[in-house]
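>>> Turn this into a model:
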Amino acid sequence: GQGLSWGHLGQTFLAYIILTVIILLGELVLDDFLEAVVINPVFPEVTTSFGWLTPEGTGRSINLFGHAGALLFYSSVVVFLYYRWRGPLNGKKDYAWRPIWQRTVKRSKSSTISILFLMGMAIIMQHAGMTQLLAEMMSEYTGRLFPTISPVIGALGAIMTGSNTNSNVLFTTLQQQTALSLGLAVAWILASQTAGGAIGSVFAPAKIIVGCSTVADADSGTVLRLAVISGGVIILLLAVVMTLMTLFGVV
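Sure, this is the predicted structure:
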């Protein structure tokens, strides 16, 4: 087959270089310019049938042209135009952009839908007072042991949903409110949440299955078992670290 040259390797990594440059420009150089259009939605006061009140106020502002998604879009357009001009790396004359676009849309459907529903569920739980009630219950029954189980909660969220991002969407507010109820350092608790989620996503069944699908004759059961053992040890170490930090008054 055709050998891999340094030129081909550089062309392969060029997309990531362009992505990095555009993000740095957008965040550090052109941030004021990109923030020219910011959407600040205002939501009315909402009261549930159980008396939980969410006061009127603005939601999270949306930086239309400087949002992380917008920067990714700019990067995608630049990379697409470059490769469209240069042609495919395998030497073929035709640049089959349509199948690439179709595969991208197909593969992103499930994750996009899941994130939308998870975000909706998390916001409903927050505005209905469910998250606050769960936080009060956890603070009552776990007390000062809560930092120990904080990374475990993050890991369980990632295992259930398949990613650290989704775990944070589900449980960040819960962990934050529980930490506030117990008088704990919120930053450390949230760091524990996302650290546990990062490790838990390593052996999330959804990711294991997707990864094994790219390798012929891969045994997803064996991979999952080995990943659970190694990931479980790391989560246990995180729990021990959080316990020690609690005992020494850091958290």
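>>> C-alpha only now, for contacts and for neighbours.
Will do.
>>> Off-centre distance for stretch 37-48?
24 Å (C-alpha atoms, centre = their mean, to the nearest Å).
>>> just stretch 240-251 next, same as before
With C-alpha atoms, centre = their mean, you get 26 Å for stretch 240-251.
>>> Could you pull out the buried residues of it?
Residues of stretch 240-251 classed as buried by neighbour count (16 or more other C-alpha atoms under 10 Å): 242-243, 246, 251.
>>> got those as CSV, with secondary structure and distance to Gly211 columns?
What follows is the buried residues of stretch 240-251, written out as CSV (DSSP: H, G, I helix; E, B strand; the rest coil; distance: C-alpha to C-alpha, whole Å):
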residue, secondary structure, distance to Gly211
Met242, helix, 31
Thr243, helix, 34
Thr246, helix, 37
Val251, coil, 37
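>>> Let's compare: structure for the following, please.
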Amino acid sequence: MPAFQQIVDPLGSLALGAGLAALPLILLFILLGVFRAKAWKAALASLALSIVLAVTFWRMPVGQALSATAEGAFYGFFPILWILINALWVYKLTTETRWFAVLGATIRSVSGDLRILTILIAFCFGALLEALAGFGAPVAITAGMLMAAGMKPLKSAAVSLLANTAPVAFGAMGSPVIALSGVTGIPLATVSSMAGRQTPFLALIVPLLLVFIVDGKRGVRQTWPAAVVGGVVFAIVQFLVSNFFTVELTDVLAGIAAIAAVLLLLRVWKPAQTMTSDGIPVAGEPEFIALSPDSGGASQRGGATTLSGGKDRGVARLTQPSHVAVGVPDGATRPAPREIWMAVAPYLVIIAVFSVSQIPAVKSWLTAAGGFSFSWPGLDVVGSNGKPVSSQIMRFDHLKATGTLLLISGLITLALYRIPVGAGVRIYLKTLSMLRWTILTVCSVLALSFVMNLSGETGTLGVALASAGGIFVLISPVLGWIGVALTGSDTSSNSLFGQLQVTAASHAGLSPVLMAATNSSAGVLGKMLSLQNLAVAAAAVGIEGLESTLFRRLLGWSLGLLALLTILVVLQTNVLAWMVP
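As a prediction, the model looks like this:
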């Protein structure tokens, strides 16, 4: 098979070539943002267009274009979706039993203060859920838990969306940075280290913003010790684990450490006042209706009881998720110690399994027994510099893969919870069914990424953007932010723009490692504005149709945090260049 050499300027004009190369991305954004098409439909349409452009203008042989598509789809499933599927399965093993409710009751029994619960549930526990599942699950779960604790629906959704920022770059057991490493060829440890030197700064700020949203300046003044302790501990552990341990456990350990730190603080400190309810609803915002377990479907508001089929104006009818305890009173009884240990057992099992896998002897055996590299069949791609493109070499580690270790953790959890094997299989199939469109979307987006990267389309875009010179350092964070805001996934954004960031950085004289990691770190700030996550949050608290209200509430916070991160990235190109590995 003759080698295919990439072309940087297929039309004789770099500007026209870049515009042509951007068409698949533009189509993706228009279908998602304007026509609100399903993500999998938009991804497939953009993939088809990128294949046509690769063959027609970049002169990539049809066979190699199709082979690149297959490689991208395969990489989307293994290792990325293999992580998500098994992580979500472990989580579902808790929600399908009573142990998730026990965990929620444990957290709610710690404090009756909504501001403290916001830090514990939305920030700390949400980070733990992001580490295990990601893809909207933390937002849905924490929003429902906050609403059950007494927070108004709209505020619950907004708080949960904003909290779902700092952990996202390492969410779903490190899927975003794993994908970034795969499409750029930068070693995973290097990408992880750089991202771990950016996102912890967000963790320092986010808890303070959360209590400000819940209770304004008074909330910050009265609860800043808890916000600072939770943020600082999370940031430190996130940095240490991502740089010196293992990327997959970054948010697991950071989330658990932050929860433990806040709980220890509460033993010696309490806020001056306790905020036990969400106050009087502002004009135009639905009130919170606590459904009474004994009301037979009735709802209670201000001492009056209204049947759930009523027509009260301005009141949102809410359906609580089955796993959320409803109407939990302040100071709820804490479960027994044995039940608490059982509730956190899956997370402890995951930590233990991943820790054992990092023991040098075990790690070497797993690599030797189940790992190998191979050239993807049907591909022979040479870059414009005459060197083979690295992304056509596939590494397959089926034993030490994150998804496999999660599968082992799930099997241990299955035995620990005494769930019948048949029930475990049914839960697994249910998980697959729930993720069927996500699976198609991720595979399509990764296929699109590989076609654009291997055909040279991404290279053309990167060279064109590099013409901005040093100003590209300001463009880089915005690209990541836009990618996640439109696709709803940091993994997808990294797959689309990761190689583009590296190419542009190389031509602009900037650090490819810094710009690649920035795509992921800045991308997390766009997640709170993505249509998918807004819809998930609104549905979780029963305010479907108010997604635009949520968007307006969060836009300023998202842009403000993006500006702060951009300043950090600019400093890391010069004054703080020592932070770049």
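>>> Closest to Val38 of structure 1 out of the buried residues of stretch 240-251 of structure 1?
Among those, Val251 lies closest to Val38 of structure 1 (C-alpha to C-alpha), at 36.0 Å.
>>> neighbours around the nearest residue to the closest one once chain neighbours are set aside, how many?
Nearest residue to Val251 of structure 1, sequence neighbours excluded (C-alpha to C-alpha, 6 or more residues apart in numbering): Ala185, at 5.0 Å. Other residues near Ala185 of structure 1 number 16, with proximity taken as other C-alpha atoms under 10 Å.
>>> Identify the residue of structure 2 aligned to Ala185 of structure 1.
Counting by TM-score structural alignment, Ala185 of structure 1 corresponds to Ser511 in structure 2.
>>> hmm, back to that, can you redo the buried residues of stretch 240-251 of structure 1 as JSON lines with distance to Leu170 of structure 1?
Converted to JSON lines, the buried residues of stretch 240-251 of structure 1 look like this (distance: C-alpha to C-alpha, whole Å):
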{"residue": "Met242", "distance to Leu170 of structure 1": "21"}
{"residue": "Thr243", "distance to Leu170 of structure 1": "23"}
{"residue": "Thr246", "distance to Leu170 of structure 1": "24"}
{"residue": "Val251", "distance to Leu170 of structure 1": "22"}
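>>> re the thing from before, which ones are touching the residue nearest to Val251 of structure 1?
Counting by C-alpha atoms under 8 Å, 6 or more residues apart in numbering, Ala185 of structure 1 touches 179, 250-251.
>>> for Leu529 of structure 2, same thing?
Here Leu529 of structure 2 is in contact with 485, 551, 554-555, 558 (C-alpha under 8 Å, 6+ apart).
>>> repeat that with 7 Å
Counting by C-alpha atoms under 7 Å, 6 or more residues apart in numbering, Leu529 of structure 2 touches 485, 551, 555.
>>> Next, count neighbours for the counterpart of the first one in structure 1.
Pointing back at Ala485 of structure 2 there. Superposed on structure 1 with TM-score structural alignment, Ala485 of structure 2 falls opposite Ile159. Close neighbours of Ile159 of structure 1, defined as other C-alpha under 10 Å, add up to 24.
>>> How about Gln300 of structure 2?
17.
>>> what's the spacing between it and Ala157 of structure 2?
21 Å (C-alpha to C-alpha, to the nearest Å).
>>> repeat for Ile340 of structure 2
Distance from Ile340 of structure 2 to Ala157 of structure 2, by C-alpha to C-alpha: 27 Å.
>>> same question, Val233 of structure 2
From Val233 of structure 2 to Ala157 of structure 2 the distance is 25 Å (C-alpha to C-alpha).
>>> Looking at those two, which is more packed in?
Neighbour count, other C-alpha under 10 Å: between Val233 of structure 2 and Ala157, Ala157 has more, with 33 against 23.
>>> all strands of structure 1, in order?
38-39, 42-43, 46-47, 53-54, 57-58, 62-63 (DSSP state E).
>>> Can you add mean neighbour count and distance to Leu190 of structure 1 and give those strands back as CSV?
Below are the strands of structure 1 laid out as CSV (neighbours: other C-alpha atoms under 10 Å; distance: least, C-alpha to C-alpha, whole Å):
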stretch, mean neighbour count, distance to Leu190 of structure 1
strand 38-39, 14, 27
strand 42-43, 12, 27
strand 46-47, 14, 28
strand 53-54, 15, 23
strand 57-58, 12, 24
strand 62-63, 16, 23
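>>> Could you export those strands as CSV, including distance to Thr214 of structure 1?
Shown next, in CSV, are those (distance: least, C-alpha to C-alpha, whole Å):
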stretch, distance to Thr214 of structure 1
strand 38-39, 41
strand 42-43, 45
strand 46-47, 48
strand 53-54, 47
strand 57-58, 45
strand 62-63, 37
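>>> Looking at those, which is nearest to Met119 of structure 1?
Among the strands of structure 1, the nearest to Met119 of structure 1 by C-alpha to C-alpha is strand 62-63 (15.5 Å).
>>> so that closest one matches what in structure 2?
Going by TM-score structural alignment, strand 62-63 of structure 1 sits over residues 396-397 in structure 2.
>>> Tell me roughly how far that stretch lies from structure 1 on average.
Superposed on structure 1, stretch 396-397 of structure 2 shows a mean distance to its aligned partners of 1.0 Å (mean C-alpha distance after the TM-score superposition for structure 1).
>>> ok, back up a step: report the separation between the closest residue to the match of Ala485 of structure 2 other than its chain neighbours and Thr142 of structure 1.
Among residues not flanking Ile159 of structure 1 along the chain, Ala204 sits closest, at 4.3 Å (C-alpha to C-alpha, 6+ apart). Per C-alpha to C-alpha, Ala204 of structure 1 is found 26 Å from Thr142 of structure 1.
>>> Over to Ser192 of structure 1?
Ser192 of structure 1 is 16 Å from Thr142 of structure 1, by C-alpha to C-alpha.
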